[in-house]
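K.L.:
build the 3D model from these lines:
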Amino acid sequence: MKATALDHIVLAVDNVERACRFYERVLGMEPRQERPGKWSLHFGANKISLQDARAFPDIARDTVPGSGNFCVLTDTPIDEVVRQLSAEGIEIVAGPGERSGAVGTILSVYFKDPDGNLVEVSNQLKNI
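P.N.:
Below is the predicted model of the structure:
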């Protein structure tokens, strides 16, 4: 078997409504209710499913809020990302700094969502 792409990730959250509001406000993601009580966040061709920590199915029962760590790319310059996060009262826990991304060097900042998940927002840098 060979993996070919990432379809979606799942974040465990304590409060699905709060998570939807946060990701819509801070990162411009679109919350969608896939079926009653099942929400996801959409951006570009990507999806983050939200798992209510109080209602885990058997296969995800050991997943806990705050254990997520993921990176999204943006065309917004990192200095503007920093300004927007500051305006929202969101503390940057690391960065800006260069890191290795999936296809090259990225310039990133890190912050926590309301559940403590670590969110990295990055600019793709041109490789020289």
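K.L.:
only C-alpha atoms for contact and neighbour calcs from this point on.
P.N.:
Fine.
K.L.:
which parts of this structure are helices?
P.N.:
16-27, 78-87 (DSSP state H).
K.L.:
a markdown table for those, including mean neighbour count?
P.N.:
Formatted as a markdown table, the helices of the chain follow (neighbours: other Cα atoms under 10 Å):
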| stretch | mean neighbour count |
| --- | --- |
| helix 16-27 | 16 |
| helix 78-87 | 15 |
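K.L.:
I'd like those laid out as JSON lines, including distance to Ser49.
P.N.:
Output for those, formatted as JSON lines (distance: least, Cα to Cα, whole Å):
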{"stretch": "helix 16-27", "distance to Ser49": "10"}
{"stretch": "helix 78-87", "distance to Ser49": "23"}
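K.L.:
to compare with the earlier structure, here is another sequence to fold:
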Amino acid sequence: MFQIEALDHIGLIVQNVQYSVEWYSSVLGMHPCQACSLSGEKQQSIRVTSGSASIVLFPPSARNKVMPFYGHIAMRLLRTDFERAKEHLQSKRVPFNIVSYPSYDSIYLKDPDGYQIELSTAK
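P.N.:
This next block holds a predicted model:
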């Protein structure tokens, strides 16, 4: 058997790649770092990163549709960054909910396409 070293990226199909890049940059502090075109595709996909977390934003196509009900993306933060995230989201007027679990707290919000984003921190 083999062992996976790390999760490389998450791919999301979004309605408007540039708008989503701007949202992930301004709301989650992620930075665009790479653009590429898939074979036969007219629009580019763009990778946004923060630390070792990476999301590739793909434009919709005849084969690929926006499907936000598939689950959620969870990112782990240190407690100090969790508190900063709450303040930042409030300052940007981004709606979110906080849920407290026995061993961690989570902030839940949605991106422009309805994908659920979870920001969690250990207690």
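K.L.:
hang on, the earlier thing: to Val64 of the first structure, which of the helices of the first structure lies closest?
P.N.:
Minimum separation from Val64 of the first structure across these (Cα to Cα) falls at helix 16-27, 13.4 Å.
K.L.:
quick one: the closest one to helix 78-87, angle?
P.N.:
Taking axes from the mean of the first three to the mean of the last three Cα atoms, to 10 degrees, one finds that helix 16-27 of the first structure is oriented at 140 degrees with respect to helix 78-87.
K.L.:
can you pull out the strands in the second structure?
P.N.:
10-13, 31-37, 44-50, 53-58, 72-76, 97-100, 104-110, 116-122 (DSSP state E).
K.L.:
got the ones you listed as TSV, with mean neighbour count columns?
P.N.:
Listed next are the strands of the second structure as TSV, based on neighbours: other Cα under 10 Å:
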stretch	mean neighbour count
strand 10-13	17
strand 31-37	14
strand 44-50	20
strand 53-58	21
strand 72-76	15
strand 97-100	12
strand 104-110	17
strand 116-122	19
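K.L.:
among the helices of the first structure, which is nearest Ser100 of the first structure?
P.N.:
helix 78-87 (15.8 Å).
K.L.:
what is the orientation angle of the closest one with strand 105-112?
P.N.:
Going by the same axes, to 10 degrees, helix 78-87 of the first structure makes 0 degrees with strand 105-112.
K.L.:
any idea what Asp105 of the second structure aligns with in the first structure?
P.N.:
Correspondence of Asp105 of the second structure to the first structure, assessed by TM-score structural alignment: Leu107.
K.L.:
still on that earlier bit, export the strands of the second structure to a markdown table and tack on distance to Glu22 of the second structure?
P.N.:
Listed next are the strands of the second structure as a markdown table, based on distance: least, Cα to Cα, whole Å:
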| stretch | distance to Glu22 of the second structure |
| --- | --- |
| strand 10-13 | 15 |
| strand 31-37 | 9 |
| strand 44-50 | 10 |
| strand 53-58 | 11 |
| strand 72-76 | 18 |
| strand 97-100 | 22 |
| strand 104-110 | 14 |
| strand 116-122 | 16 |
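K.L.:
sweet, I'm off.
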